[in-house]
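1. Pasting the sequence and the predicted coordinates here, then a few questions.
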Amino acid sequence: MPLRFADISVATPTKDSLAARYQAIDALLDRGSRAEAVAAWDTVRREYDSWSALVGLRFQQDTADVAAKEARDYCDALSPDATGLEVAVKRRLLADADRAGLEQLVGAHAIRLWETDVTTFDPVIAKDLEEEAKLGARYTEILSAAKLEIDGQAVNLAGIEPFAQALDRETRHRAERVRWAFFEAHGAELDEIYDKLVKLRHAMALKLGYDSYIPLGYRRMRRVDYDAADVARYRDQVAEHVVPLIARVMEARRRENGWDRIRFWDESLTDSAGNPVPAGDHDFLVAQAQTMFDNMDKRLGDFYRLMNEGGFLDLKNREAKAGGGFCTSFPTHGVPFIFANFNGTDHDIKVFVHEMGHAFQNWESRHQPGIDYLWPTMEAAEINSMGLEFLSHPQMELMVGADAADRFRRMHLIDSLAFLPYGVCVDHFQHEIYARPDMTTDERHAVWHSLERRYMPWTDYGDIAYCEKGGRWQAKRHIYSLPFYYIDYTLALCCAMQFWVKSRRDYRRSLEAYIALCARGGSASFQDLVRSAGLVSPFAPGALAEVVSEAEKVLAA
């Protein structure tokens, strides 16, 4: 009988139950039964991660649900204990003199990951980790509770998006004023939360022997084959190759529309005829997606059918539901879950296909031998999500209609390229902040404002004063809850767009390379996975040159 989401149930662990299970693992290691101990440990980790994912998902689905909030608080409090037990086993295994035997049992890459993981935790920071989770949850609650009034309607932050992309310029302007009035009203608390997070993370880094949070942040992201210097050079590539292209695109948009200057609220209107939108509602898109994935590949079609029929999709926007989109998984059961907020814009298609890419990768790699290999590190994982966005291009007639498909493909290309400067701006901002954790609130806003001038010189906020003074970064959840994650989207996009270039020459070969990459899961490091798919590392000189050259040809057509 096919698995259904409603059937997924994982027992709630306690400190005592976790301690008892880890004592049993230690006993197996004491007896020399390493293979049996590693298998038992893998089972414990799968069960814990499934429970944690389920708790987190239920809170995101309804942030106003008291029981869901209490469960999340309990999970946040238990997490440092679980991490401590997990790290202790990693340390013990890494201390084993039979390194060759351990590598044969779990794989060389798992060992590299564990060597990174053990440098990120010590019981001395357990309470700090719990506080970090609480602060991140508070940020989510503030944004999820947003109630915005526009044109006689009450909407949340996801619901404002159709107004922000309206064909009417004044409606877009009004939407952005409403959006940023909310952030201005909550700005003091958002600044306070971030100040606490920055100082808390810096203090954790010092306790663990680092001189700042930056190296600790990289290690928490399990980055084993590149460092902050590599990322800085990549940001320079974006500034050199992509920023001038987007500046030209923005100027062309200004001329096409007859505006005296392009404003911030004009940036979201990629198509002068109006951004192409889905050709139907939620139910239409869900149904059309089945045909789309069936057309692309039987493996994709069969998997999507399992997800849809099993109830592993939550795509409708509703009150008190957390914003954004994500894919989570339950490694005890092998089937992932997609969460999104449809709002009637092109965003619905892009986010849905993006998260489907994550889900498909997790499904394809479910037979990897250990839990460390079920997901790649985040920058590699985002190749799977963004790659599917581009590989779905030939099917867009199904989603937006035949008349709008070419316009959608062009819009997606432009939006993807325009994202790169914003994405590296977010990353550069975080490097500056954590290098100087004692900055004042005003100094942080000034840093953002300065970096915008480098990476997005075309942005003109007009009378939206809160953005003009450097407050735009407060809307980015990753800056609060997932430090140093955001660059991963841009690194992956550099690779995903290479799939796009290749698919324009040999679609089937490109799709097969993509599916093979998904099946490798997290069995290798980022750059090794990139090379295995026949792609060029974003850190290689000129990595963006071919993509930009191909994009210029398409956009000039």
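-> Structure received.
2. Please make it C-alpha for all contacts and neighbour counts, starting now.
-> Will do.
3. what comes into contact with stretch 514-528?
-> 109-110, 223-225, 360-362, 364-365, 368, 372-377, 379-380, 384, 387, 499, 529, 532-533, 537 (CA atoms under 8 Å, 6 or more residues apart in numbering).
4. could you redo the last one with a cut-off of 7 Å?
-> 109, 224-225, 361-362, 364-365, 372-377, 379-380, 384, 533, 537 (CA atoms under 7 Å, 6 or more residues apart in numbering).
5. Can you verify my assumption that P278 contacts V400?
-> Yes - with contact defined as CA atoms under 7 Å, P278 counts as touching V400 (4.7 Å).
6. what about the helices in the stretch 51-200 of the chain?
-> With DSSP state H, counting those that start in this stretch as the criterion, the stretch 51-200 of the chain has helices at 66-94, 99-106, 108-117, 126-144, 161-164, 169-185, 187-207.
7. Sitting in helices, which of the contacts of stretch 514-528 do you find?
-> Taking DSSP state H as the definition of helices, the contacts of stretch 514-528 contribute H109, Q361, N362, E364, E379, A380, N384.
8. how far away is D427 from P483?
-> Counting by CA to CA, to the nearest Å, the separation of D427 from P483 is 9 Å.
9. Relative to V178, which of the ones in helices among the contacts of stretch 514-528 is nearest.
-> Closest to V178 out of the ones in helices among the contacts of stretch 514-528 is E379 (33.3 Å), distances taken as CA to CA.
10. and here's the other structure:
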Amino acid sequence: MQGKLPKRNEVEKELTWRLEDIYENEDKWEAEVNEALQISERIAKYNGKLSENAKNLLDALKLYEKADLLSSRFYGYAHMRHDEDTANSKYNGMNQRAISVNVHIGEKASFIEPEILAISDELLSSFYKEEPELKKYENRIREIRRLKYHILSKELEQLIASTGEMGRTPYNGFNMLSDADLKFPTVKDKDGNDVILSNGRFVPVQMSKDRELRKKAFEAFYGRYEEFKNTWAALYDGEVKTRIFNSKARKYNSNFEAAVDENNVDPAVCDRLIDSIHNGFDKMHRYVALRKKLLGVDELHMYDVYVSMINDFDMEVSYDEAKELSLKALAPLGDEYLRIVKEAYENRWIDVVENEGKRSGAYSSGAYGVHPYMLLNYNNTLEDVFTLVHEMGHSIHTWYSEHEQSLWNADYKIFVAEVASTTNEVLLYHYLKDNAKSKEEKAYIINHFLESFKSTMYRQTMFEEFERKTNEMAEKGQPLTAESLSDVYYNLNKEYFGENMISDPQIAYEWCRIPHFYYNFYVYQYATSFAASVSIAGKILKEGNSAVEEYKSFLKSGCTQDPVSLLKIAGVDLTTAAPIEDALKVFDEAISEMEELFK
């Protein structure tokens, strides 16, 4: 955590992803961008002709799918190159161009959905008989027609499509300010050494045993965000207003209703989550009290949230060690699953370490027909091991889905996107706990699980409440200012953490740094997925191969059913509160297990 970050060209090659698997040279990138533009012109020639005969509909969809395939490649390549070093003007330009071309394709193809909606059920049925190849697109067509009430005329759909690039401005502005322009101060540790802060290094610093360093870093880090609070508020306000425009245009009652309907999820699923979490505040507050006790502090502050409750034990895990641990922990998923994991390690699917200008955080991305990629900012902590298996879960979900499904059928909904990643995390937790070599190591692992549970089930639900409250404020005409946003966030923080936590004033500005607030109600799905994953991992460890096969069937299913039905394949029913409540019981049991270790 000390010293300067390496420049991109100073990072060891084996620790970088091999994007040449997409394009061996960038002339091919340029060629596919131009090919996609040409295809978009061919698509436009079918405007007004889709209902004339089955062949027109089939040909238009095949062209649109081809354009989407090219887009997954040229956009995937450009955005990952951009994320390697967000200050690199060449790749920033390529990324912006890729986005512009996608918007252009969307405009040219914007007639397709309204025309598909205008086809009668009887005519569509005859089209399937006339051109059996149309069955390949049946799922896509069904999804379009499900949203019939919210699809507009061809002219208005074209207008909406043309706003796509403009609508990304708040998120793009957030990324550039957060990753490229925002510079953090240097703070001193207890020995007087300089510690350089960054988005990627903040949490590892907050995990330090040096409490004074944590305090100084916390105040300096959020102090820098506070300096730009009005800019963050303007960006977030722009994001919410973009949603309001789109949800009103599509005749939804609220931004939230529009977001969950796009995923084909009943809003009651999210309502049940929030209600269940509120009913489980006693468990969260019990955890906070345990943290205060084990840390031995008179006052528990927000800069005490990430440090291990086990003061006399620590785990530093190199990247090579993390890879070995992942293979052992994921062994219950079978040889085929492990083979794919090994391929990811051996063939440079992963960009491992932080460098100057690199995008913060972690993700799984890629291009259809190539293989998934993972971005990490690995810092040798136990948390980084969990992040590795988390992103690996995303990637292998994508691998299975893309190997079993066509491009459009492989594109699983966001609602199920966090299940595979979190299942991997739960399996890693059980492996590490069961193989702990001492009481201290076992306690350290349980501590991590408790922290992960708190961060996922409680924190993400708190994020969801913040997003819902602030969107509702804007929908009622209330201004989203730095002060109003910070007040909402601060009060939620106090409610979730309870009386044993001092909610330091700087925490009011945490909302400024959360990129997921620009993902249009993404975050609640972390919590529902975590609950589903606790259940799935438990079944795999208890039932073995039969549960693994059910789980792999889910991974291979893409978006061929609605998300809640897909989870039922893996044995999880989110039409009830049971998965959330069962997960809360596991959290409570882990707290009891920790208390027992330190009686």
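-> Done, it's in. Quantities reported herein were computed from a predicted structural model and do not represent experimental measurements.
11. on that earlier part again, separate out the buried members of the contacts of stretch 514-528 of structure 1.
-> 109, 224, 361-362, 364-365, 372-377, 379-380, 384, 533, 537 (16 or more other CA atoms under 10 Å).
12. aligned partner of R305 of structure 1 in structure 2?
-> Under the alignment (TM-score structural alignment), R305 of structure 1 maps onto K342 of structure 2.
13. that older thread, name the residue in P278 and V400 of structure 1 with the higher neighbour count.
-> The residue with more neighbours, out of P278 of structure 1 and V400, is P278; 24 against 21, by other CA atoms under 10 Å.
14. Could you grab the helix/strand/coil label for the more buried one?
-> Three-state assignment for P278 of structure 1 (DSSP: H, G, I helix; E, B strand; the rest coil): coil.
15. For it, which residues are in contact?
-> G344, T345, D346, M399, V400.
16. again, but for A405 of structure 1
-> M396, E397.
17. start to end distance for stretch 305-318 of structure 2?
-> Span of stretch 305-318 of structure 2 from end to end, CA to CA: 24 Å.
18. Run the chain-centre distance for it.
-> Centroid displacement of stretch 305-318 of structure 2 relative to its chain, using CA atoms, centre = their mean, to the nearest Å, is 25 Å.
19. Now do the buried residues in that stretch.
-> Quick answer for stretch 305-318 of structure 2 (16+ other CA under 10 Å): V305, Y306, V307, S308, M309, I310, V317.
20. So which of those belong to helices?
-> Among the buried residues of stretch 305-318 of structure 2, no member falls in helices (criterion: DSSP H).
21. Tell me which two of those sit farthest apart.
-> V305 and V317 (20.9 Å).
22. and the buried residues of stretch 305-318 of structure 2 as CSV, adding distance to V33 of structure 2?
-> Listed next are the buried residues of stretch 305-318 of structure 2 as CSV, based on distance: CA to CA, whole Å:
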residue, distance to V33 of structure 2
V305, 46
Y306, 44
V307, 47
S308, 48
M309, 52
I310, 53
V317, 42
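23. What's the match for G521 of structure 1 in structure 2?
-> Per TM-score structural alignment, G521 of structure 1 is aligned with G558.
24. so how many other residues sit close to P123 of structure 1?
-> Neighbours of P123 of structure 1 (other CA under 10 Å): 13.
25. Starting from K15 of structure 1, give me the distance back to the nearest residue to it once chain neighbours are set aside.
-> Nearest non-adjacent residue to P123 of structure 1, counting by CA to CA, 6 or more residues apart in numbering: G84, 6.5 Å away. G84 of structure 1 sits 11 Å away from K15 of structure 1, taking CA to CA as the criterion.
26. More neighbours: the two, which one.
-> G84 (16 against 11).
27. which one in structure 2 is aligned with that one?
-> So, by TM-score structural alignment, G84 of structure 1 is matched to E107.
28. returning to what we had before: reformat the ones in helices among the contacts of stretch 514-528 of structure 1 as a markdown table; add distance to E309 of structure 1.
-> What follows is these, written out as a markdown table (distance: CA to CA, whole Å):
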| residue | distance to E309 of structure 1 |
| --- | --- |
| H109 | 35 |
| Q361 | 19 |
| N362 | 18 |
| E364 | 18 |
| E379 | 30 |
| A380 | 28 |
| N384 | 23 |
